[in-house]
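Q: no sequence on this one, just coordinates:
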């Protein structure tokens, strides 16, 4: 597959404007590079796709999605909560045409930050990384603003998770350090078939999870997706509910592990866990166009929301605050998509607004000490790799 990657070289200038500074990473469909925008004297990230014929499409589907987002209402507060596309262009390589997307640099994802916090936990401590209730409220506000804006633009994200909630770099010193390090002590590289293969700099960026088609993370899939029904904006709301449990409780609401399949994921097990957590779906929902509903469901069943109500082991509050949070979760985790609240409605939820009122100063999420950057604004997008 290597011949289909564009052979980037450090120092190369693209589109008479973007000079490559260092490699940030690679994925199955693209490589990611830190570059300096010579026209505007700023740092950008270049995402250079494999040769387009090899990928099987005329242009990356992300371009059409970003063009819709860029054409959306400019006064909507959610516009600033979505990762921007600064531009795109094509490059002719040895095997054909490559598309290149230009983005602002991002430090990394929420899941990256949670991983860095593991090193902050002392030996023998039973706690593990999670966000506080205040942090959760600030992050969710950005997510719901972004989703409401995306809905205005007729875009369904399909893959909301901690991997795709990313943070801006508010201090460019770490990017300047990468550029200086490449000049003074270049990263290791090797030459294969006339190509230089560079080692990536360890500025944490999330792994590629983007792609067309179904929502990608199995355990975050909404019931209508599992049952082969038509799906739309409501799958993003279900995704957010599942993600909240991961980052707030430190585990998953559903894992889909099937004992009959040596604990591999199965839709049957996933749906059974939903029934155990939420109770059985309504007959109206099951008859709503699912080709698989009778494969998995009988007309009756039993269940309740008892797990959500009893497993808040890290919950900071008691009584009314706890009850408000449970009601907030229930607004997202509903079998029938029409019963889930919209992002705009969730922005007005009592638990969320109460928590945001208690935040007296900006929430700062700090990366590992050696990178010396601070990040305050979460953005929703797909990872740059």
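A: Nice, I can see it. Computed from a predicted model, the values in this text were never measured in an experiment.

Q: contacts, neighbours, all on C-alpha from now
A: Fine.

Q: what sits against residue 308?
A: Residue 308 makes contact with 277, 326 under the criterion C-alpha atoms under 8 Å, 6 or more residues apart in numbering.

Q: tell me which element it is part of?
A: Secondary-structure element containing residue 308, defined by DSSP states H and E: helix 306-310.

Q: against that first model, consider the following:
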């Protein structure tokens, strides 16, 4: 006989100690144009969504949604609720999460991919919003790095983290047939010598300086190759010279590992599964 847990009553939050911000003070997502257009849902602490998720506090915000820590009144556990702006383009993200959850659960990377626990529609004057519930995330690699006084990972921590990343990527690539294409890089890369900031030309020159000239057969595939020149390639910027903290065998193993990924031809790059087997 199955035992059902009783639904907890919503928590009552005191408001006498809350600081009231100046009406004219612009905060977080309020700076975005979509906020001024009324596209964001006005979430309040203590509010209950879908009859079971009570908002405890705010976790963050972005151009597509706000994120909140919620208490599941049924399971008595905490979760993350993302409340999206009014935009039908967000439906694609919901479909992706649905597809991710339908993969092979026995794959070792399945547990390392964040899926949706629940999804629902939030009615609101002017148009409905979508809510997505997920498990709360741990600290990011960036947060862990900033908490370390040396701002460097230990070898064991880095290896453990990369194992999880490659397991997740192998699941996405082999089971879900998805490729993650969003890349964020530091603004220190690709700065044009003309002083006008980032340019594709300068960034490409830096990549060539690190990896060497691209093979001719790859250049023949490109539609914009005629726009660029192999002149003004940065000197002393090879992959080996870019690593300043390792030496000896550790450095050689690191460079071999990186070269497995950093290849001009996509077909020459190691897969996530092959990188997992790297010593």
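A: Received, thanks. Not measured: the values here are computed from a predicted model.

Q: so after superposing, what's the score?
A: Comparing the chains after superposition, counting by TM-score structural alignment, normalised by the length of structure 2, produces a TM-score of 0.80; 243 aligned residues with a C-alpha RMSD of 2.3 Å.

Q: follow-up on the earlier one: buried ones in the helix holding residue 308 of structure 1?
A: In terms of neighbour count (16 or more other C-alpha atoms under 10 Å), helix 306-310 of structure 1 has its buried residues at residue 308.

Q: next, the mean deviation of that helix compared to structure 2.
A: Following the fit onto structure 2, the mean deviation recorded for helix 306-310 of structure 1 is 3.2 Å by mean C-alpha distance after the TM-score superposition for structure 1.

Q: need the contact partners of the following helix or strand past that helix.
A: The C-terminal neighbour of helix 306-310 of structure 1 among helices and strands, as given by DSSP H and E, is helix 320-332. Applying C-alpha under 8 Å, 6+ apart, the contact partners of helix 320-332 of structure 1 are 237-238, 240-241, 308-309, 315, 339-341, 346, 349-351.

Q: now, of these, which are buried?
A: Using 16+ other C-alpha under 10 Å as the threshold, 237, 238, 240, 241, 308, 340, 341, 346, 349, 351 are the buried ones among the contacts of helix 320-332 of structure 1.

Q: the second one touches residue 335, doesn't it?
A: No. With the criterion set as C-alpha atoms under 8 Å, residue 238 of structure 1 and residue 335 do not qualify as a contacting pair; they are 9.2 Å apart.

Q: list the contacts of residue 342 of structure 1.
A: Contact criterion C-alpha under 8 Å, 6+ apart gives 148, 234, 237 as the residues in contact with residue 342 of structure 1.

Q: so who does the alignment partner in structure 1 of residue 275 of structure 2 touch?
A: Pairing criterion TM-score structural alignment: the partner of residue 275 of structure 2 within structure 1 is identified as residue 346. Contacts for residue 346 of structure 1 (C-alpha under 8 Å, 6+ apart) come out as 144, 328, 331, 352.

Q: try it again with 10 Å
A: Under the criterion of C-alpha atoms under 10 Å, 6 or more residues apart in numbering, the neighbours of residue 346 of structure 1 are 140-141, 144-145, 148, 237, 328-329, 331-332, 340, 352-353.

Q: of those, keep whichever come out buried.
A: 140, 141, 144, 145, 148, 237, 328, 329, 331, 332, 340, 352.

Q: surely the second one is within a helix?
A: Spelled out, that is residue 141 of structure 1. Yes. Counting by DSSP: H, G, I helix; E, B strand; the rest coil, residue 141 of structure 1 is found in a helix.

Q: how far away is it from residue 358 of structure 1?
A: 14 Å (C-alpha to C-alpha, to the nearest Å).

Q: cool, and the fourth one?
A: To residue 358 of structure 1, residue 145 of structure 1 is 19 Å away according to C-alpha to C-alpha.

Q: repeat for the third one
A: Counting by C-alpha to C-alpha, the gap between residue 144 of structure 1 and residue 358 of structure 1 amounts to 19 Å.

Q: just the helices in the stretch 101-250 of structure 2 please.
A: Per DSSP state H, counting those that start in this stretch, the stretch 101-250 of structure 2 carries helices over the ranges 141-147, 155-170, 200-211, 216-221, 239-242, 248-261.

Q: which ones are touching the residue lying closest to residue 99 of structure 1 once chain neighbours are set aside?
A: Nearest residue to residue 99 of structure 1, sequence neighbours excluded (C-alpha to C-alpha, 6 or more residues apart in numbering): residue 90, at 4.5 Å. Counting by C-alpha under 10 Å, 6+ apart, residue 90 of structure 1 makes contact with 14, 15, 48, 49, 52, 59, 97, 98, 99, 100, 101.
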